[in-house]
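Q: Build the 3D model from these lines:
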Amino acid sequence: MNTKKISLLIMTAIMAFTSCEKATETAKRPNILFIMSDDHAYQAISAYGGKLNHTPHIDRLADEGMIFTNACVTNSICAPSRATILTGKHSHINGKIDNLMPFDTTQITFPQIFQQNGYQTAMFGKLHFGNNPKGVDEFMILPDQGYYLNPDFHTPRGDTTIVGYVTDIITDLTLNWLKNKRDESKPFMMMYLHKAPHRPWWPSPEKFEEYTKKQFPEPKSLFDTYQNRGTAAKTAEMNLLTHMMYSHDSKIRPELLEKMGSKVTPVVEEFQNGFYGPYNRATEEQKKLYNVVLDSINEVFEKEWPTMNDEDKMRWKYQRYMQDYLACISSVDDNVGRVLDYLDESGLAENTIVVYTSDQGFYLGEHGWFDKRFMYDESFKTPLIVRWPDKVKAGTTENEMVQNLDFAQTFLEAAEIKAPQDMQGESLMPLLMAEKEKWNREAVYYHYYEYPSVHMVKRHYGIATKEYKLAHFYYDVDEWELYDRLNDPCEMNNIYHDEKYTDVVNELKEQLDQLKLKYKDSPELAEQFIQQHQNIKVDKGNEFW
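A: Next up, the predicted model:
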């Protein structure tokens, strides 16, 4: 063999070794599985101490990782929350201040950065804005809110419809990608995004049957009169008795409502096609399964509703709400268990960061409400659980103030990727790695914009610390509210005007001004968004609100 051939072989061997070494180094970077449900209240996760239901598979993540008890959002509404997560920026920066305003598509999202740095990326489930997510190699996403039954999906190859129940289907797609489409030479960043338990809360047939037989404990503030709160709480349109819909939400057939006429009080405005829109997605076989339970619910309603007083009606609506909502969550928990089992069986669990969260919290009858939007805890706080074997100590609880604003930078640091300087969050790595001395955040900033609109929750911004929460409701009012989070955890008493808290108010207002400056928010920006919002038509007939 001549010298040239020997040299060529040596060079080839060196290149192959170097390439192999680089591939090995790349493979060592952690995989990331980001699991997010829609409107999953932390009160409906048993790991958070909730008494409503049992979520063994989500609890398993908490047992094997870290659970955050003061995780919160920057803007408690679906699409803006998702935009904040993807960009690591507040709503006024990424442009998605509410469900109507367009997302600024020039924004860089963290999946793009992962893709550019050697990660394989995928997204299955609910995105809620845009049909072609940037930085995602493979996706199948629900259009807008999507359907529970036989859902449609956007894909890179066009639209398709899949027969079945949405929570099961999203999981099937996720598992199929992990098993059959994943490039094993690359780390992956997977977004596994559930539609459930978003309104209108259609459970799978078997969960529907199971949960309608259950009764659930009522929250202490179910019959809240808002006497110690301001205008915003008194005028919001999300009360179970007066705003939760009979057909769309409680599954009462429109024909029965028409038949009963004036016997159905209070009168509640219904979404057009609110019942048959979701129900008619079902096949005839699926309808047969649902009809057994639907007939039972409607028979009880026809017989008992006219004899009930308002207190009884409130309790009846609460139980119907919880039966459907928690049934949807039970399916989410079952399917999370399927994915966790596969990670264990395949050996992927050892090098995969698993995150479970929701796009925000939700009211489960607290203050008499459903929905979200307010800065009060049930809406403001969100579940957050992180498992990272051999990195995050199992069974730990963290009470520092963290936000969905922080997710992007956390994932990037975990993957040893430098985050863009214009991201506004803080990496949670010091907390995850038990290096709390490196964490210095004392307060978080919140801003809600979508008013006037569905549920009529007034615009407000505010600051929250572990001890206090200060909110300013503006636009058509000028009211401040202060809550002692430690001594009044249900936030029933506004102490803003209590002289004992004058120093607290002054200190929080100063901190609030500093946060607005830090995050580049201003009254001028808010006014600009108000004017833009007023030019967009709000369709209250949309069944997906």
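
Q: use CA for all of it now, contacts and neighbours both
A: Fine.

Q: any idea how far the residue most central in space within the chain lies from Phe411?
A: Taking Cα atoms, centre = their mean, the centroid of the chain lies closest to Asp359, which sits 1.9 Å from it. Per Cα to Cα, to the nearest Å, Asp359 is found 17 Å from Phe411.

Q: before we go on, could you also do this sequence so I can check it against the first one:
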Amino acid sequence: MHRIIVGALLALTVFSCAKPKAQKPPNIVIIVSDDHTRQAISAYGSTITQTPNIDRIANEGVLLTNAYVTNSICGPSRAVLLTGKYSHKNGFRRNSDSKFESDQDQFVKHLQAAGYQTAWIGKYHLGEDPQGFDHYEILPGQGYYYNPDFLVKDSGRVNRTGYVSDLVEDAAEEWLDRRADDKPFCLIIGHKATHRTWMPDLQDMDIYDEVTFPVPGTFYDDYEGRQAAMDQDMTVDKTMIMDYDLKMYPDDSKDRNITRMTPEQRAQFDAHYKLIHNELDSLNLSGRDLVEWKYQQYMRDYLATAESMDRNIGRTLDYLKAHGLDENTMVIYTSDQGFYLGEHGWFDKRFMYEESFSTPMMIKYPGVIEPGTKSDALIMNLDIAPTILDAADVAVPEDIQGKSMLPVLTGRDKQGREVLYYHYYEVGEHNVSPHFGVKTERFKIIRFYNQVNAWELFDLQEDPEEMQNLYGTEQYQEVQKEMKAKLLEAIKKYEDTEAKEIFYQEINSPKIDKK
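A: Next up is the predicted model:
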């Protein structure tokens, strides 16, 4: 049973009442990072970095320790956030070939109808025609870290000089300055950080140069019994590219990530990485020594890239406070999914394994959520849209598949979700086979298909790192049967017809009767 336990020792206290009826509609600020994982956030206990401004949201609200995504990939995750519907319902299954139909129902459109001003600033990654927003300034596609272009509503493409995290925050504050003071607002801030290729702000490039990070215990995983994990192409060892990812550029590099820099930016950037390149050449590394060198450089760049984002999230919080907005503004911080920081030897995301399936999420809501709250309830990014509508006292459309988290956050519902359903669709990217599955508090079952046809079952209590596939073992036959039944129930509940058809294409175990 998932619940919020009340007690000072465990710091799991919440208010016992919902939003007061007399309270004005809250302002909403949603901050969405890219590939920023819980392992890199000090509020979640990270020992490799500090994120003091992200932590402020948790310290002033609730830290959700069991937040998950429905589809661990950039664009589809944002589509789920906006629609409150699974990928097969909102139509955006894959980055590679899906088109987001922005004329479909989205929670921001309901807020607009209720009198809210709405804006999306920063990375959007759902095309170039956002709807439901009074204003937008979005990065085309992935955008760039240095001197990026923005697509500005009613103005077209605009190039701006500077570092992307600063520029996104600048644009967000400028919109807040222009908004009408007599209306509530919903602002979504989409950060590019910490997406590949992890290019830090110039002022942050060297902050981890003297740090040696511990290699994860699963770094040299041999993937025994897990064919899909064995077949992937996302290892630090074989997949991470020396010049593209780690900036060990040849002198004549034409990488657009750096050729768009100003001469002054380029000179400082080159000076930093040239020293590292020279050191690498002098070491003449090979084998595991070279792999672990790549891992250290990856971690330094990834965490340094997060530094500017955290600093600018602090600017957002400071702005709200300085303008008297913080006491009636709900602030949500989340990422589009988790990410691998060397666990299982990987970077990237996609899998339903914990590091990429889970996502950071914390919510600050003065007067409703008591500061310092921690909740272990199972929730999903699917639940953000109905939560916001609920908080704004706007009717939640019946076809939204998520459910409001407010009853959990206010203590009226101690349980949260019993089952989490997941479906990943990409074919070819990093050679991660499509798959779907369900997770409960203790167990997880996954059905891989397409490249790999296989089932996997994990006991997360006994094997939290998901190293031992228990599917087909005699000891877990009853659990296997129960989890398959839960999976089929979820497939039917969410009307995932593709998954239902694949479910019955059994491999090596008894079929469950169709009903």
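
Q: TM-score of the superposed pair?
A: Superposed pair, TM-score by TM-score structural alignment, normalised by the length of the second structure: 0.91. Supporting alignment: 480 aligned residues with a Cα RMSD of 1.6 Å.

Q: OK, contacts around the residue nearest to the centre of the first structure?
A: Asp359 of the first structure is in contact with Met36, Ser37, Asp38, Asp39, His40, Val73, Ser76, Ile77, Cys78, Ser81, Arg82, Thr382, counting by Cα atoms under 8 Å, 6 or more residues apart in numbering.

Q: rerun that using 6 Å as the cut-off
A: Listed by Cα atoms under 6 Å, 6 or more residues apart in numbering, the contact partners of Asp359 of the first structure are Asp38, Ser81.

Q: measure the corresponding residue of the second structure for it to Met361 of the second structure for me?
A: Using TM-score structural alignment, the partner of Asp359 of the first structure in the second structure is Asp336. As defined by Cα to Cα, Asp336 of the second structure lies at a distance of 10 Å from Met361 of the second structure.

Q: And for Gln337 of the second structure?
A: Distance from Gln337 of the second structure to Met361 of the second structure, by Cα to Cα: 10 Å.

Q: So for the two, which sits in the more crowded spot?
A: More crowded of Gln337 of the second structure and Met361, by other Cα atoms under 10 Å: Gln337, with 33 against 25.

Q: nearest residue to the more buried one other than its sequence neighbours?
A: Thr359 (4.9 Å; Cα to Cα, 6 or more residues apart in numbering).

Q: tell me the contacts of the counterpart of that neighbour in the first structure?
A: Applying TM-score structural alignment, one finds that Thr359 of the second structure aligns to Thr382 in the first structure. Going by Cα under 6 Å, 6+ apart, Thr382 of the first structure touches Tyr42, Ala71, Cys72, Gln360, Gly361.

Q: give me every residue that touches the fourth one.
A: Going by Cα under 6 Å, 6+ apart, Gln360 of the first structure touches Asp39, Ser76, Thr382.

Q: can you list those residues in CSV and add distance to Arg320 of the first structure?
A: Formatted as CSV, the contacts of Gln360 of the first structure follow (distance: Cα to Cα, whole Å):
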residue, distance to Arg320 of the first structure
Asp39, 17
Ser76, 24
Thr382, 23
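
Q: and of those residues, the nearest to Met244 of the first structure?
A: Lowest distance from Met244 of the first structure to the contacts of Gln360 of the first structure (Cα to Cα) belongs to Asp39, with 16.1 Å.

Q: count of neighbours near the closest one?
A: Around Asp39 of the first structure there are 27 residues (other Cα under 10 Å).

Q: Same check on the one 5 residues further on?
A: One way to gauge burial is a neighbour count; for Ala44 of the first structure, by other Cα under 10 Å, it gives 24.
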